[in-house]
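In: sequence first, predicted coordinates after that:
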Amino acid sequence: MRLSTNLIFSLQMQSISKSQSAWLASGMQVSTGKRVTKPSDDPIAASQALNILQTQTKDAQYAMAQSFAGQSLSNEENALGNVSDNLQSALTHIIYGTTGTLNDDDRAVIATQLQNIRDQLVNLANTQDSNGRYIFAGYKTQQPPFVSGDDGVTYQGGDQAITQQVDAQRTMTIGHPGDSVFMSHTGNAIPEPDGSASETNVFTLLDEAITALKTPQGGQGDEALKQFEETMGKVNRGLHNSLNNVLSVRSEIGTQLAELDTLGDQRQNRQVILSDQLSQLTDIDITESISRYVMQQTALQASYKTFSQITQLSLFQLNR
């Protein structure tokens, strides 16, 4: 086989180009700290790394969803805590209002106090979050869910609870419609003496109590007193049922907030594991990589020197 000058030159250039490419690749790995910077570096590792990155992206999305859910549930829990306090205060006034030693003026004072509680409950039922959305309106978050009119307080919000997917296999309620909170009872609600269901509308109950307390009892006879006691007894039972319902909703919210904490801890632990796996797949061994970089640099410099010397040779020099 004849080795022409052009062939020798071409082979030497290819060798230098290959060495230079390897050296630049090593330099890229050292500078980035990554062994796999493109799929061709290690197709299997690159594929596995892509799956891990996709999982991390989904986890980041669920982290945002969990944060939003936590804020919504915390807003609702805060409002319902105040609702519970007001209902307990109303029950105290109802019990005190049925005391036989009170006169009409005393009962009128209690009626005024119950009116204030009722107004506070309406305000709490129309609580808005930091974005101006009504938290007890279901999906109709842009308008007040509870409206006071001649017929009392009516609900005009949505009838579906707001839900949020907070993990791959978990969707939870993060916004209860107002009618399920202020106009509903639990399954074990106390019935009326005749076996009928108790009044569920907490505002209607308070209105009945306020009207009864404002009605003068002096000189009205036993029938009026009996009617007053029956009304106050009905309101007492109804408010107890309403309070139990609110406490039941609060218990559900508390359970979900605890679950969000657990999901957050699990996600953080999973992120640690995934980050370690990704590092093992794509990161370099810094000591080994620097050593290889230096060796390739030395080899490349030697190739440059050899090529330079060969190109300066002539036929006369080779024949000496």
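Out: Arrived safely. Numbers count the residues shown, from 1 in each chain.
In: for the rest of this, base every contact and every neighbour count on C-alpha atoms.
Out: Noted.
In: how about the strands in the stretch 101-250 of the chain?
Out: Remark: strands assigned in the stretch 101-250 of the chain by DSSP state E, counting those that start in this stretch are 146-149, 152-155, 162-167, 170-175.
In: what's the neighbour count on residue 57?
Out: 12 (other C-alpha atoms under 10 Å).
In: I'd like the distance between it and residue 261.
Out: The gap separating residue 57 from residue 261 is 20 Å, by C-alpha to C-alpha, to the nearest Å.
In: mind giving me the packing neighbours of the longest helix that the chain contains?
Out: Looking across the chain with DSSP state H, the single longest helix is helix 222-282. When contacts are defined as 3 or more C-alpha pairs under 8 Å, 6 or more residues apart in numbering; DSSP states H and E, helix 222-282 sits against helix 43-97, helix 178-182, helix 202-214.
In: for the residue lying closest to residue 210 once chain neighbours are set aside, give me its contacts.
Out: Nearest residue to residue 210, sequence neighbours excluded (C-alpha to C-alpha, 6 or more residues apart in numbering): residue 111, at 4.8 Å. Listed by C-alpha atoms under 8 Å, 6 or more residues apart in numbering, the contact partners of residue 111 are 209-211, 213-214.
In: so how do I select the buried members of those residues in PyMOL?
Out: A single PyMOL command is used to select the members of the contacts of residue 111 judged buried by 16 or more other C-alpha atoms under 10 Å:
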select buried, resi 209+210+213+214
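In: from the contacts of residue 111, which two are the most distant?
Out: The span of the contacts of residue 111, defined through C-alpha to C-alpha, is set by 209 and 214 at 8.6 Å.
In: hold the first one in mind and look at this next one:
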Amino acid sequence: MRISTANSYDNTVSLLARRQAELAAQQEKIATGKRVQKASDDPVAATLAETAQNRLSRTQADLRSLETARSSLQQAESGLAESGELIQKVRDLLVSAGNATFGPSEREDIARQLEGLREQMIGVANLKDNSGRTLFGGLGGAATPFVDLYSAIGNGVQFNGQRGQAAAGNTSLPQALDGNAIWMRVPQGNGSFTLGLDPGNTGSVSTSVGEVRDPAALTGDDYAIGFAEVAGVMQYTVTSSVTGPVAGHIGVPYTPGMTIEFEGQSLQMNGQPAAGDQINSLPSTNTNIFKVVQDAVDALRDTSTNSGAVRNQALARTMTELDAGHDRVLLARGRAGEWLNRADSLNTLMEDRSVDLKTEKSRLEDLDLVKGISDFQMQQLGLEAALKSYAQVQRLSLFQVIN
């Protein structure tokens, strides 16, 4: 088999061109620092590197979302701290309002201060984060979740947000808290039953907030403690709305400061009632912290004939409900603090995961520069040797001898 000189030359030129292309490709890898620039360079490595890049992108997106949630939670925690301070100021004012020497002008001054604090509390409940989202709107809803509709007929504050809040995930945290659960679900009275004076009372009788002595004995019935004067002796009778007069509390002589217990309830009665006066005991429902403050304002401005008894009763009840509301604020603040701690842990975890994914991606597609430069020099040396040998072989022709 004969191989022509032209064919040999063509093969050599093709080989030189291929080596030049390989050298150029190696030079490009050194310039970019990438061993795998397209899938054909290393299909397996390219696929794994793309997978690592996708995971890295998701992790970085989770980090951005986490940082946004952390910022919102920090502002919410700060708002709850401010709300707690405002509640404490209200409490201090209520303590001073119990001063028996205060007249209408002093009580009016306290009432105005309480109104100002109430407005500040509503302002805190409507706080927004840096992105304009409400911090206490729950799952969404109105741009202003707490709307003050208080008027002469007394509608109070209305929650226009959506109750509830997003659950924390493995890589995410809620960006808003449920303001309804924080401020709008304060238990009335002592949390089990609520004591109040009948509007038609003319005496000075009032009660403590009461307490539960035997939870198992509580019936959930409405009770009325009525007073009647019999043979010059003031007596009281406890009547259930379901079963009628309560045994052991029918026509019992009354003395100021006495404590009575019936069907799991215990309460102290103070002051001197008038015949026909009545104290009502009703099962507790929920009120809101804004109404608690407004009830105190209304009590301080009460000018009825038995305003002293009504005021004492209202202030005692307000103090108890205010403490319960403060506990809910502190509970929410503690939850926000827990989430902030969790945000720090999640941030560290995802930062470490990002570093691992970047390392994995670099291992799969980056070029070892020392090895790359060494390979480039060897390829360059080989190309130079091939060019020189080709120049020498090209002269080996019959025409050179003929000449």
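Out: Happy to help now that I have it. Bear in mind the structure is a predicted one, so any value in this text is a computation, not a measurement.
In: re earlier: can I get the strands of the stretch 101-250 of the first structure in JSON lines including mean neighbour count and distance to residue 310 of the first structure?
Out: Listed next are the strands of the stretch 101-250 of the first structure as JSON lines, based on neighbours: other C-alpha atoms under 10 Å; distance: least, C-alpha to C-alpha, whole Å:
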{"stretch": "strand 146-149", "mean neighbour count": "14", "distance to residue 310 of the first structure": "94"}
{"stretch": "strand 152-155", "mean neighbour count": "16", "distance to residue 310 of the first structure": "95"}
{"stretch": "strand 162-167", "mean neighbour count": "18", "distance to residue 310 of the first structure": "67"}
{"stretch": "strand 170-175", "mean neighbour count": "17", "distance to residue 310 of the first structure": "71"}
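In: tell me which of those lies nearest to residue 189 of the first structure.
Out: Minimum separation from residue 189 of the first structure across those (C-alpha to C-alpha) falls at strand 152-155, 21.2 Å.
In: how big's the offset between that closest one and the second structure?
Out: Between strand 152-155 of the first structure and the corresponding residues of the second structure, superposition yields a mean separation of 3.0 Å, by mean C-alpha distance after the TM-score superposition for the first structure.
In: name the helices or strands packed onto that strand?
Out: Strand 152-155 of the first structure sits against strand 146-149, helix 202-214, with contacts defined as 3+ C-alpha pairs under 8 Å, 6+ apart.
In: can you do 6 Å?
Out: The elements that strand 152-155 of the first structure packs onto, with contact taken as 3 or more C-alpha pairs under 6 Å, 6 or more residues apart in numbering; DSSP states H and E, are strand 146-149.
In: winner for burial among the helices and strands packed on helix 222-282 of the first structure?
Out: Among these, ranked by average contacts under mean count of other C-alpha atoms under 10 Å, first place goes to helix 178-182 (a mean of 23).
In: pull up the aligned stretch in the second structure for that helix.
Out: Across the second structure, the stretch matching helix 178-182 of the first structure (TM-score structural alignment) is residues 179-183.
In: distance from that stretch to the first structure after superposition?
Out: Mean for stretch 179-183 of the second structure is 2.0 Å (mean C-alpha distance after the TM-score superposition for the first structure).
In: distance between that stretch and the chain's centre?
Out: Remark: stretch 179-183 of the second structure is offset 11 Å from the chain centroid, using C-alpha atoms, centre = their mean, to the nearest Å.
In: same check on stretch 288-297 of the second structure?
Out: Centroid displacement of stretch 288-297 of the second structure relative to its chain, using C-alpha atoms, centre = their mean, is 24 Å.
In: any chance you could list what contacts it?
Out: 111, 183-186, 318 (C-alpha atoms under 6 Å, 6 or more residues apart in numbering).
In: what's the answer for stretch 12-28 of the first structure, then?
Out: Outside of stretch 12-28 of the first structure, the residues within contact range by C-alpha under 6 Å, 6+ apart are 293, 296, 300.
In: out of those, which end up buried?
Out: In terms of neighbour count (16+ other C-alpha under 10 Å), the buried residues within the contacts of stretch 12-28 of the first structure are 293, 296, 300.
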